[in-house]
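Student: quick one, what's the 3D model for this:
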Amino acid sequence: PYTYQMYAHDGTLPPDNALRIEPEFRDGFHPCAKNGEWILVDDHRGTTVYNIETKEAVKINELGAIKPGFTLLKPFDFCKWNGTEWILNVDEQNAFKIKQNESRRDFLLNDTNTEIDILNRAVRLGRATEANKKRLELLENYSIDLYQLDLSDPDVVIPKKP
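Tutor: Just a heads-up that it's a prediction; the model follows:
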């Protein structure tokens, strides 16, 4: 619906002849002719906007206002759109922490159980030292502590491996 600035010559017809009048220029706007008159149209070309549903970044490449469903405000981790701004989505953040805690606990359990298996073999074969037997007891208690963690608490503290 807009025409860009053109050079009008004798014999040009509206809206092109309206362009003989110098348009107004302002930052963030681009002058365009509409119905034989200059109007200022929002110019966000080259600006990145964000989809308020998907958080996807999109670069604007045409004149006009920012489309509904998009914002200039950059989203951050674990956020949701509240209608005017991005706010922290505590549920999403907690779900992420719980998954991280589960992964960390599972890794530590696997690592600990591997060491327990080897130390149990040494005990069974009579090749374990007293230090091995003490380490085995520590690791067995540690594995039980890991197994009994309440991972529904996103702020659970995972104990360090002895």
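Student: CA only for contacts and neighbour counts going forward, please
Tutor: Will do.
Student: and residue 134, how far from residue 118?
Tutor: 14 Å (Cα to Cα, to the nearest Å).
Student: typo on my end, it should be residue 143
Tutor: Counting by Cα to Cα - residue 143 and residue 118 are separated by 15 Å.
Student: ok, now residue 138?
Tutor: Relative to residue 118, and taking Cα to Cα, residue 138 is found at 14 Å.
Student: quick one: residue 161 is in a strand?
Tutor: No - counting by DSSP: H, G, I helix; E, B strand; the rest coil, residue 161 falls outside a strand, being coil.
Student: let me know the helix or strand that the spatially closest residue to it that is not a sequence neighbour is in.
Tutor: The spatially closest residue to residue 161, leaving aside those adjacent along the chain, is residue 142, at 7.1 Å (Cα to Cα, 6 or more residues apart in numbering). Element membership for residue 142 (DSSP states H and E) is helix 130-147.
Student: list the contacts of that helix.
Tutor: 105, 108-109, 112-113, 116, 119-120, 123, 158-159, 161-162 (Cα atoms under 8 Å, 6 or more residues apart in numbering).
Student: and residue 143 and residue 118? Which one has more around it.
Tutor: Ranked by neighbour count (other Cα atoms under 10 Å), residue 143 and residue 118 place residue 143 first, with 20 against 14.
Student: now show me the structure for the sequence below, then we'll compare the two:
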Amino acid sequence: MEIYTQTIPVCQLDENNYFVGMTTADLDPLENNGHYLIPRLCIQVEEPVLKKGFIAQWTGYNWQYIEDHRGETVYSKETGEVVAINEPGILPATVTTMPCPDIYHQWSEKANSWVEKADAAQLRLQNKRRSAGTLSRMQMLSQLEISLDKNKAALVAAAENAMTGIELIKIRNYILETQSFSLDNDNWWKFLTDVLHLDEKQIFDLWNDAIHI
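Tutor: Coordinates of the predicted model:
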């Protein structure tokens, strides 16, 4: 009488026939002919060879190997944000494994890399202006008088000599009435650069000095 082992190794698959791992099938206690109770989604074939970066899939006849990027960190070429890969297969053409350096870069298919945006310098300046915060009326006017020897009246006079129309009205009202100054205000930035002829470094130096008043 032939003696059968109580269990045999079988390959366990998922719903898409991807190899999950090895498990065992038990000998059928009701049969006496070596019949085993193969668990659901399991097959009695040789275990596939493990290949880094691939997952084995049963075709019904043999194992085929599919690229598997699940768990990898990839990035959207459009936004630079992290994209989750949930299914095996080749990476979508819309993602890359290279992280975007910063918001001033965009993906270039021609270079196959992130390249700096054409308006990166302008965007950096805009963000720098925005992040500078605000200064109180006393801080701003006092620093301008200390640095440029221009009090409120002199600032208004400078505006009237260089500007006209609605632009003059806006900046004059800003100087006379606003309670907080912001470099993110385009009218104020233009006044500092075009009327007072301050360059970017001078403006931010003046701004930082004013913070401590």
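Student: so which bits of the helix holding residue 142 of structure 1 are buried?
Tutor: By 16 or more other Cα atoms under 10 Å, the buried positions in helix 130-147 of structure 1 come out as 132, 135-136, 139-140, 142-143, 146.
Student: can you tell me which of the residues you listed is closest to residue 15 of structure 1?
Tutor: Set against residue 15 of structure 1, the nearest of the buried residues of helix 130-147 of structure 1 by Cα to Cα is residue 146 (75.9 Å).
Student: where along structure 1 do the helices fall?
Tutor: Remark: helices assigned in structure 1 by DSSP state H are 90-124, 130-147.
Student: okay if I get the ones you listed as JSON lines plus distance to residue 66 of structure 1?
Tutor: Below are the helices of structure 1 laid out as JSON lines (distance: least, Cα to Cα, whole Å):
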{"stretch": "helix 90-124", "distance to residue 66 of structure 1": "28"}
{"stretch": "helix 130-147", "distance to residue 66 of structure 1": "51"}
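Student: nearest to residue 35 of structure 1, out of these?
Tutor: Short answer: helix 90-124, nearest of the helices of structure 1 by Cα to Cα, at 50.0 Å.
Student: tell me what angle the closest one forms with helix 130-147.
Tutor: Helix 90-124 of structure 1 and helix 130-147 are oriented at 150 degrees to each other (axes from the mean of the first three to the mean of the last three Cα atoms, to 10 degrees).
Student: buried set for helix 90-124 of structure 1?
Tutor: 94, 97-98, 101-102, 105, 108-109, 112-113, 115-116, 119-120, 123.
Student: nearest to residue 54 of structure 1 among those residues?
Tutor: residue 94 (19.4 Å).
Student: residue in structure 2 paired with that closest one?
Tutor: Matched by TM-score structural alignment, residue 94 of structure 1 corresponds to residue 122 in structure 2.
Student: now residue 34 of structure 1
Tutor: Aligned partner of residue 34 of structure 1 by TM-score structural alignment: residue 59.
Student: disregarding flanking residues, what is the spatial nearest neighbour of that match?
Tutor: residue 17 (7.6 Å).
Student: which position in structure 1 pairs with the one you found?
Tutor: Using TM-score structural alignment, residue 17 of structure 2 sits opposite residue 3 in structure 1.
Student: and its match, what is it in contact with?
Tutor: Counting by Cα under 8 Å, 6+ apart, residue 3 of structure 1 has contacts 32-34.
Student: in JSON lines, list those residues along with neighbour count.
Tutor: As requested, these are exported to JSON lines (neighbours: other Cα atoms under 10 Å):
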{"residue": "32", "neighbour count": "22"}
{"residue": "33", "neighbour count": "23"}
{"residue": "34", "neighbour count": "17"}
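Student: which among these gets closest to residue 85 of structure 1?
Tutor: Distances from residue 85 of structure 1 to those, taken by Cα to Cα, are shortest for residue 32, at 31.2 Å.
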